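K.L.:
Following is a predicted model, sequence given first.
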Amino acid sequence: LFAIAFALLRKYPTNEEEDFDRLIDNWSRREQPLFIERALPAVTPNNDEPPPDYHSEENLLVFNQAIADYLVTSGYTVSCKEFCREANISINDSADKKDQLEKKWTSVIRLQKKVMDLELKLQEALQEATVGGPTREKRSPGEWIPRPPEKFELRGHRDTVTHVVFHPTFDVIASASEDATIKIWDYESGEHERTLKGHTAPVQDIAFDHTGKWLLSCSADMSIRLWDFQTYQCIKTMHGHDHNVSSVTFTPSGDHIISSSRDKTIKIWEVSTTFCIKTLTGHREWVRMVRVYQDGTLIASASVDHTIRIWSLPSGECKSELRGHENVVECIAWANDSAGPYISEPIANGGTEVCSFLVLQVVCW
């Protein structure tokens, strides 16, 4: 409708029409043809009724009368006379179409706003889906990396941040730092909620249990601390390692704690008593990280001695020693349970290698 009015007024320009032209121009620049195409899609006909004809003589007459009424009421008399002459209608015919053009305009603008709001929501949903978890089958590896800009930049630590973990149920994250503190953040608002203090040296690693009730931390002060996340109080401090405690984690059941240290050992602790019930030895250098397999039966450890070891959690026996790296193995992670017991470990020279424990089971056992 407004495209018709715009074309006619362009054909018969006068000074008195400049305001109307400017109004139409502004709206046209906002992708008016694309909007009309989206807002007025073709109607799929039912079996019982034919599709409506938007260009019928009856509809065209209604449009022309509405345009003529607008021109008359707005004082564009010269354009109105020329328009009525070419459209073969009388000025009096537009009397019963009073304010039709304004009503149509208002309806279109309201509908356009709704469409734009829905498009914005769709775009946000697609962005969240892309950042949240692109599938391996549909996306290239480069698309797995989060895209800037970041949602928040959380500042507050006074030294290097060593580790960050998500809470399993709440919208918070915990961060550990070499400033000897642990900070709790609301990742939906970006606000800092609390700082946990107690360690006297850099905090190397932190972990939540599967319920989110307990937070575990380990430090270069040779201690492990167990925190009640509901009260933010340290309820127990565990000592037993003879050097920097570099890694700590809960077993999937939450009944035990596994820790590794620069003293070359791995220790298993009982949560209920906080006693060390077993010490695993075998690595020849600093054990940088330990991680437990999802079923709770295996432990993987990464060490400065260039090796990875697979341990039986129930017996404490070393089942396999994986060799192949030529530098420090900094960290290690198990693949998802559905993929089988695979481990991936970044190394100090920047590379990443993937080893299959299923193959080594056959060879080594």
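P.N.:
It's in.

K.L.:
Every contact and neighbour count from this point should use C-alpha atoms.
P.N.:
Noted.

K.L.:
just the strands in the stretch 201-350 of the chain please.
P.N.:
In the stretch 201-350 of the chain, the strands defined using DSSP state E, counting those that start in this stretch lie at 203-208, 214-219, 223-228, 233-239, 245-250, 256-261, 265-270, 276-281, 287-292, 298-303, 308-312, 318-322, 333-334, 342-346.

K.L.:
For stretch 192-199, list every residue counted as buried.
P.N.:
192, 196, 199 (16 or more other CA atoms under 10 Å).

K.L.:
Now the strands of the stretch 201-350 of the chain in TSV, please, with extra columns for mean neighbour count and distance to Ile145.
P.N.:
Output for the strands of the stretch 201-350 of the chain, formatted as TSV (neighbours: other CA atoms under 10 Å; distance: least, CA to CA, whole Å):
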stretch	mean neighbour count	distance to Ile145
strand 203-208	26	23
strand 214-219	24	28
strand 223-228	21	32
strand 233-239	15	36
strand 245-250	27	26
strand 256-261	25	30
strand 265-270	20	33
strand 276-281	15	37
strand 287-292	26	24
strand 298-303	25	25
strand 308-312	20	27
strand 318-322	16	29
strand 333-334	18	18
strand 342-346	17	16
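
K.L.:
okay, those strands in CSV with distance to Trp105 next?
P.N.:
Below are those laid out as CSV (distance: least, CA to CA, whole Å):
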stretch, distance to Trp105
strand 203-208, 57
strand 214-219, 59
strand 223-228, 61
strand 233-239, 62
strand 245-250, 63
strand 256-261, 68
strand 265-270, 72
strand 276-281, 76
strand 287-292, 64
strand 298-303, 68
strand 308-312, 70
strand 318-322, 72
strand 333-334, 60
strand 342-346, 61
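
K.L.:
Against that first model, consider the following:
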Amino acid sequence: MQRSKILTQRQESELNRAIIQYLEPICSENESNQTLINQLSNLLLNENENKLIKNNEIIDNYLEKKWSSVIRLQKKILDLENELTNIRNIIDIDNDENKIKNTSILGKDRINWLPFSSSQNFETSSIINSVKLHPTLPLIYAGCIDGSIQIYNFVSNENSLPEKIIKAHTRSCTKLAISYNQIDINKNDQPQYILASCSSDLSIKIYDSKTFQHLRTLKGHEHTISSIKFSKNSNHLYSVSRDKTVKIWDIIEGICIKSFIGHSDWVRDLDICNSKEYDEFVLTCSNDQSGRLTHAQSGIGIAMMIGHSHVIETIKFLPLTSNIIIDKYLKENQDFFPSIPIVILDNEIYNEIGYKYCITGSRDNSIKIWLIPPPSIIQGRSPMPSKYNQAQAWLITTLTGHQSWVKCIEIHPNGRFIFSGSDDKTIKIWDLNDLNNSGNIGVIRSLSNNEGFLNDLDFARLTKSKNSSVNDKILTHEEILKDIEIRIRCMLVSGGTDNIIRLWK
């Protein structure tokens, strides 16, 4: 018999013994098959090798263990190849003079921190629809398709096991939210951060985020609840649903205090902006392929975002730190935007209402950035629809690079970087500064070691400022960034259909 030119004699001997060991129990019940095994043993093995098998001097299930080792090795090779691709992307970017500087790309300065690879993975028992990081504790919450909320402690010695599994809902848990402030929900002088979950079972559940105690159940929607968001300045929780409504809840009293309809189809996502002068504004997006800005307390529509060709899955206000970048681009390229009255960019109303730009992600695989026209302000009345551009937002730019639905978007605390998760199994990072370099926003990093669709992302919140008046006193963009650099927590968490929570830090 001709010897293998690839395997050594020892490797060939081990392989032959493993094959015989694997086949023997399969063929043992049939006499003719047993004869075949004996002949095969005589052909492949010498007398000493036959004795090793009969004396059980070969590891049990040797072939299966070798094969599973190969699979694990293949997975490791794939992960390393993905990391190598990321490194090459960084090198290519570093060599391009129009891209951001090396220190920014590599995240050596905290204010420009970007994730490179996941530092910890936590495997859940079900598909993950939503993920959230606790504002202060080392806890990650995952809302799962089986209705459970699974909680992991990422500094625990037993972090492979969940800290707690809450059987929250009878159907899929679609979204999680955590309050911005500690709330004394039971009026017992023990305020805590509040965890909320919503579901296709038509309920919203309220929990103590630290003790995991169930506090409230909110009911009132007539179809799947898609998303929820806490107000930053009150005890209010906002929810949107397939029943087309937006509802505002007082979580202390456990009641719905307002409900309005702004879309003609399933409302998918929302975001909240708080204004000192005009209460709160809510952004929503829908299956009707539009985004809408509404004055929350009155329910009056202020502006629309129209331009996507498919369902809009996610929508967010861009932080005020993004304004300086996009304003500069618009002022230097006025010819490209003849319908925008450039003077409105310096309109003080934007400082009063707290927003200027927003971003949307859609099933048309694209991300769009919009300039929202300011509302019409009449003294003594609620804000009214904008008088500009027939109350429609101006499309500033479209980000293309994903190969499938864009499902989630997160904004870096510095307002410069955009994170997007997609059904193409990648998290892409975009740099707004590219607008002022090349006129287009491209992908500066793609995190591709995910094995399933990306359903949600959450960037860790800034730590509380030690100076309670810092937000009132800081006036310049540089001072704002300096404060963010002190307070930033360099952590991103992701979850999706591969049942794995990934912590990037």
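P.N.:
Perfect, thanks for sending it. Everything numeric here is computed off the predicted structure, so don't read it as measured data.

K.L.:
quick one on the thing from earlier: among the buried residues of stretch 192-199 of the first structure, pick out the one closest to Glu345 of the first structure, please.
P.N.:
His199 (28.3 Å; CA to CA).

K.L.:
Ile182 is in contact with that closest one, correct?
P.N.:
No: using CA atoms under 8 Å, His199 of the first structure is not in contact with Ile182, being 9.1 Å away.

K.L.:
and the helix or strand hosting Tyr22 of the second structure, what does it pack onto?
P.N.:
Using DSSP states H and E, the element containing Tyr22 of the second structure is helix 9-27. On a contact count with 3 or more CA pairs under 8 Å, 6 or more residues apart in numbering; DSSP states H and E, helix 9-27 of the second structure meets helix 31-44, helix 47-54, helix 62-94.

K.L.:
So which of these is nearest Ile105 of the second structure?
P.N.:
Taking these one by one with CA to CA, helix 62-94 is closest: 7.2 Å.

K.L.:
Buried residues in the closest one, which are they?
P.N.:
62-63, 79, 82-83, 85-86, 89-90, 93-94.

K.L.:
Same list (the residues you listed) but as CSV, adding distance to Ile411 of the second structure.
P.N.:
Compiled in CSV, those are given as follows (distance: CA to CA, whole Å):
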residue, distance to Ile411 of the second structure
Tyr62, 50
Leu63, 49
Asp79, 26
Asn82, 24
Glu83, 23
Thr85, 24
Asn86, 20
Asn89, 21
Ile90, 20
Ile93, 21
Asp94, 23
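
K.L.:
Just flag the most distant two among the residues you listed.
P.N.:
The farthest-apart pair in those, when distances are taken by CA to CA, is Tyr62 and Asp94, at 47.7 Å.

K.L.:
Residues in contact with stretch 217-231 of the first structure: which ones?
P.N.:
For stretch 217-231 of the first structure, the external contacting residues (CA atoms under 8 Å, 6 or more residues apart in numbering) are 180, 199-207, 212-216, 233-248.

K.L.:
one more time with 7 Å
P.N.:
Applying CA atoms under 7 Å, 6 or more residues apart in numbering, the contact partners of stretch 217-231 of the first structure are 199-207, 213-216, 233-239, 241-248.

K.L.:
Just tell me the aligned range of it in the second structure.
P.N.:
On the second structure, the counterpart of stretch 217-231 of the first structure by TM-score structural alignment is residues 239-253.

K.L.:
try stretch 317-331 of the first structure
P.N.:
If you align by TM-score structural alignment, stretch 317-331 of the first structure falls on residues 394-408 of the second structure.

K.L.:
Would you mind pulling the contact partners of that stretch?
P.N.:
313-314, 361-372, 420-424, 441, 454-457.

K.L.:
mind checking how far it is from the chain centre?
P.N.:
15 Å (CA atoms, centre = their mean, to the nearest Å).

K.L.:
Please apply the same query to stretch 19-37 of the second structure.
P.N.:
On CA atoms, centre = their mean, the centre of stretch 19-37 of the second structure falls 52 Å from the chain's centre.
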